[in-house]
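> coords please:
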Amino acid sequence: MTGETLFLAHRVPFPPDRGDKIRSHNVLRALAALGPVHVGTFDDGSGYGDQFLSGIAGSHHLVPRRKHDMLAAAEAMAKGHPVSLSAFANEGLRQWVKQVLHYRPIDAIYVFSGQMAQYVPVHFPGRTVLDLCDVDSAKFEAYGEAGHGPRAWVHAREARLLAAAEERFARMADTTLLISENEANLFRTRVSSMNHIDLRVMRNGIDAQFFAPDACPPQPTLYGPGPNIVFTGQMDYAPNVSAVERMVQRILPGIRDVHPGAEFHIVGRAPTPAVKALGKHTGVTVWGEVADVRPYLAEADIVAAPLTIARGIQNKVLEAMAMARPVLVSPEAATGIEAEDGRHFAVAEGDRMMIGRALALIDDADKARGMGAAAREFVLNEQSWPAMLAGLPQLLRPSDADPVRDAA
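Here you go, the predicted structure:
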């Protein structure tokens, strides 16, 4: 395969330890296997960015940090732009992109997340693939509808302006990717028309060799006698915060009415003050960031994901399934995972149903083990990263004989 690729991402794709970085990391590795790749991205404070990019990219530009939220908001308000775009607008990166496109034989640009589409020149002659992952504007719309006062107004404004930008960027791109059919269908309802938009689905995969029941030594003393219910995720992310608050305040008490020893464990980096405060409740432990999440999954009796706002496919759910754990999910958290309720995981809508299905899994250990085994088999057969990324070469450099546009 000839030509080189420019890869633009809003966060350095390493380490692959949260949802969007898992996807961007695996996409970048697949692109590097196809040919030289040049990476423009923003550092997120991990400290690994330069070392990782030096080992995988032909060249790279790592912006030390994105704008402070207040500065980004001020610029966005003054210019009538979405805050999401202003936060990632950087003149140094813009100039680097121009130089790379001028001096290197770039015939494809892979844009990871809508924030980075602002760097693609209008008249770029090669292929552009826009990986939106999910419909961010819909998330802000949900925040606005659920909120009150000035913050709700800000979220509603962001939803409106970002939806217009998403449509504009999708028309600019040769192909736009979303993470699930649900997200693709949602996107279709939010644009004026699908003319000149090639919309496709590329689902998330999972590293089932890393997330495997026997991939880490047992730690039977990690938790108490339980039953132990676990939630994993980035704990300064609003949907995750809302989910654990729901679990502690409305679901766990019903479980503890039947099983007084039941405990809920919140595992994930950057817990907010509101999340830390949940640790004051009886039966709740806030672990914060851990070196390896796998033991915390492996020792769980149930992994719960009671999300009420969820965009795209939840990696936390796939990871728990790969670890052969029985997983209790809301319909929102199950979105995009083509598994069977009652066989591969348990889907529950509403707090009372969450309590009931959790109790059923606790009281029938054989059924819970069977569900975990079926979940892992599903991940092995249906959710591997090589299978998910097999179509990348054709997306980036299609043959003349194969029609590229498949207008939805």
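> use CA for all of it now, contacts and neighbours both
Fine.
> Not counting its own residues, what contacts the longest helix along the chain?
Longest helix in the chain by number of residues, with DSSP state H as the criterion: helix 149-172. Outside helix 149-172, the residues that touch it by Cα atoms under 8 Å, 6 or more residues apart in numbering are 81-84, 114, 117, 122, 130, 136-141, 143-146, 176, 190-191, 196-198.
> which stretches of the stretch 51-200 of the chain form strands?
Ranges of strands in the stretch 51-200 of the chain, per DSSP state E, counting those that start in this stretch, are 59-63, 106-112, 127-133, 175-178, 199-201.
> and of the ones you listed, who's closest to residue 224?
Of all the strands of the stretch 51-200 of the chain, strand 127-133 sits nearest to residue 224, with 38.0 Å by Cα to Cα.
> Distance from the chain centre to that closest one, please.
15 Å (Cα atoms, centre = their mean, to the nearest Å).
> and it, what does it pack onto?
Here strand 127-133 touches strand 106-112, strand 175-178, helix 392-396, going by 3 or more Cα pairs under 8 Å, 6 or more residues apart in numbering; DSSP states H and E.
> can you redo these as TSV with distance to residue 26 and mean neighbour count?
Below are the helices and strands packed on strand 127-133 laid out as TSV (distance: least, Cα to Cα, whole Å; neighbours: other Cα atoms under 10 Å):
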stretch	distance to residue 26	mean neighbour count
strand 106-112	12	23
strand 175-178	15	24
helix 392-396	12	16
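> Could you dump the ones you listed into a markdown table and include distance to residue 256?
Formatted as a markdown table, the helices and strands packed on strand 127-133 follow (distance: least, Cα to Cα, whole Å):
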| stretch | distance to residue 256 |
| --- | --- |
| strand 106-112 | 43 |
| strand 175-178 | 39 |
| helix 392-396 | 48 |
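> The structure of the following sequence is requested for comparison with the preceding one:
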Amino acid sequence: MSDQINFSNSNKSNNKEPLLYLCHRIPFPPNKGDKIRSFNILKKLSEHYDIHLGCFIDDAFDKQYVGTLAKYCASVFYLDQHKTIAKIKGLTGFLTNKAITLPYYFDKRMQQWSNRTLAEHKIRKVFVYSSSMAQYVQSKSGGLGDEYNSLERVIDFVDVDSDKWRQYAEKKSGIAKWFFNREYKLLAREENAICAQFTHSLFVSADEAKLFRDNQPQAQQTKVHGVLNGVDVKFFDPGADFSKESLVPDVPFISFTGAMDYWANIDAVLWFVEQVWPLILAKQPDAVFCIVGGNPSREVSALANNKGIVVTGRVHDVRPFIEQAQCVVAPLQIARGIQNKVLEAMSLNKAIVVTTMAMVGINAEQSTGVIITDDSNTYAQACLALLSEPPKALTNREWILAHFTWQQTLQPLMNYFSTKESH
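Modelled structure (predicted):
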């Protein structure tokens, strides 16, 4: 299904310049990593522009929130995305020598709406969230789409997605290794082509931006920037009122939060349960580990059969599972960018035990209540210590307030768009 909704409320203003915003997933509700960032950027841009949003909805649960976007958008066009059909479409990339990500997210109805919206509203500025959506405003070989070259196009890659595929390939063998390596190389080629065409390329941290910048020709390097993620410090405030969640254990527990159909999160909890959890149970047999997040995969759901493990699925309010835990873990083995789960736990001033990858870009090693280790034995010992005695005088929230509020992190965003007067 597709639908276009025009909002004729006070959000639309003749004083605001129109802007096309293309996003691979509806940026509301901000309840998972990519949507938290895409929503907060949308919110910031809506202060300056009349936003015309084009997006996919890949979870029927999210459709109820389309009307909520009236507060931030002049119009919204969305397409229902059925994952099985999208995967089949993705496989056509093998016929065209493209990364499967591109046909996975291509729909001619989105292309037609995008072109029509650009023309009808005389839009000169475009913001693209994720590399998969750049194809709708990208010039193709043979002169196709050259009209897009006159647009001011800013893309938020967020992470170097191609490098995730490289990391996946390292963990595989045989045909799977070949498949992931192919996607890594083709997606990297696409990312470079986008950077060459677009006005600015944004990434979620200075580290991520440097990784990408170092692989670009010198002429492109000044167009690559880091714009940090933030956290809603009013929502993730230990003094806020939380919903009552029936699945919160009434005994000391450890928690992990995240979208549980995302491979990096699945891989993280599998590693923790296989490598760390038995060591914890050996010393504390009544310990409980809560895996909190929507759409748990088959492998994650099966973990509930293990002693002391609770798999919650989607919850109304994630905060009680963080705030009431003895500690929060983020044992990521595959990662890019900044982990929102870590920022949220720190904003609630919880002690965290994390791997090196989970802390990239946050740089909070000096904060009390942050334990970083990649060794399973050390990881277990840290969790056991926090289970037996809650730490005192943590400074994790202070670190977040000093470095990671959205007001601070999105401050540079408007620097990457020219003002109306400069045209």
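> will you turn the strands of the stretch 51-200 of the first structure into JSON lines that also has distance to residue 230 of the first structure?
Converted to JSON lines, these look like this (distance: least, Cα to Cα, whole Å):
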{"stretch": "strand 59-63", "distance to residue 230 of the first structure": "35"}
{"stretch": "strand 106-112", "distance to residue 230 of the first structure": "30"}
{"stretch": "strand 127-133", "distance to residue 230 of the first structure": "26"}
{"stretch": "strand 175-178", "distance to residue 230 of the first structure": "28"}
{"stretch": "strand 199-201", "distance to residue 230 of the first structure": "30"}
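> if we look at stretch 252-271 of the second structure, which residues are touching it?
32-33, 287-297, 299-300, 313, 318, 321-322, 325-335, 341, 383, 387.
> Show me which of these are buried.
Listed as buried from those are 32, 287-296, 300, 313, 318, 321-322, 325-335, 341, 383, 387; burial here means 16 or more other Cα atoms under 10 Å.
> What about those residues, which are in strands?
288-292, 313, 327-330 (DSSP state E).
> Please say which position in the first structure residue 102 of the second structure maps to.
Taking TM-score structural alignment, the alignment pairs residue 102 of the second structure with residue 85 from the first structure.
> repeat for residue 93 of the second structure
Mapped onto the first structure by TM-score structural alignment, residue 93 of the second structure lines up with residue 76.
> Kindly report the same for residue 75 of the second structure.
In the first structure, residue 75 of the second structure lands on residue 59 (TM-score structural alignment).
> what's the mean distance for the longest helix of the first structure versus the second structure?
Aligned to the second structure and superposed, helix 149-172 of the first structure gives a mean residue distance of 1.0 Å (mean Cα distance after the TM-score superposition for the first structure).
> Where in the second structure does that helix fall?
Under TM-score structural alignment, the match for helix 149-172 of the first structure is residues 174-197.
> got it, and stretch 261-276 of the first structure?
Counting by TM-score structural alignment, stretch 261-276 of the first structure corresponds to residues 286-301.
> just stretch 381-392 of the first structure next, same as before
Under TM-score structural alignment, stretch 381-392 of the first structure corresponds to residues 402-413 of the second structure.
> so how far is the matching stretch from its chain's centroid?
With Cα atoms, centre = their mean as the basis, stretch 402-413 of the second structure stands 17 Å off its chain's centre.
> returning to what we had before: doesn't residue 88 make contact with the match of residue 93 of the second structure?
No: using Cα atoms under 8 Å, residue 76 of the first structure makes no contact with residue 88, being 11.1 Å away.
> follow-up on the earlier one: next, count neighbours for the match of residue 93 of the second structure.
Here the number of neighbours of residue 76 of the first structure (other Cα atoms under 10 Å) works out to 18.
> likewise the one 5 residues further on?
Using other Cα under 10 Å, residue 81 of the first structure has 18 neighbouring residues.
> With residue 231 of the second structure as the reference, measure out to the counterpart of residue 36 of the first structure in the second structure.
Aligned by TM-score structural alignment, residue 36 of the first structure pairs with residue 50 of the second structure. Distance of residue 50 of the second structure to residue 231 of the second structure, given as Cα to Cα, to the nearest Å: 25 Å.
> got the contact list for residue 213 of the second structure?
For residue 213 of the second structure, the contacting residues are 220-221, 224, by Cα under 8 Å, 6+ apart.
> could those residues go into TSV alongside neighbour count and distance to residue 306 of the second structure?
Listed next are these as TSV, based on neighbours: other Cα atoms under 10 Å; distance: Cα to Cα, whole Å:
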residue	neighbour count	distance to residue 306 of the second structure
220	19	51
221	19	49
224	22	45
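> Which of the strands of the stretch 51-200 of the first structure sits closest to residue 31 of the first structure?
Closest among the strands of the stretch 51-200 of the first structure, using Cα to Cα: strand 106-112, at 9.1 Å.
> now the closest one: which residue numbers in the second structure?
Taking TM-score structural alignment, strand 106-112 of the first structure hits residues 123-129 over in the second structure.
> picking that back up, need the max-distance pair from the ones in strands among the buried ones among the contacts of stretch 252-271 of the second structure.
313 and 327 (19.6 Å).
> Could you pull up the contacting residues of the aligned residue in the first structure for residue 154 of the second structure?
Taking TM-score structural alignment, residue 154 of the second structure has residue 129 as its aligned residue in the first structure. When contacts are counted by Cα under 8 Å, 6+ apart, residue 129 of the first structure touches 108-111, 173-177, 395-396.
> ok so, going back, quick check, nearest of the contacts of residue 213 of the second structure to residue 55 of the second structure?
Distances from residue 55 of the second structure to those, taken by Cα to Cα, are shortest for residue 224, at 24.3 Å.
> In contact with that closest one: list those residues for me.
200-203, 209, 212-213.
> Aligned against the first structure, show me the partner of it.
In the first structure, the residue paired with residue 224 of the second structure according to TM-score structural alignment is residue 199.
> how close does its match sit to residue 155 of the first structure?
Residue 199 of the first structure is 26 Å from residue 155 of the first structure, by Cα to Cα.
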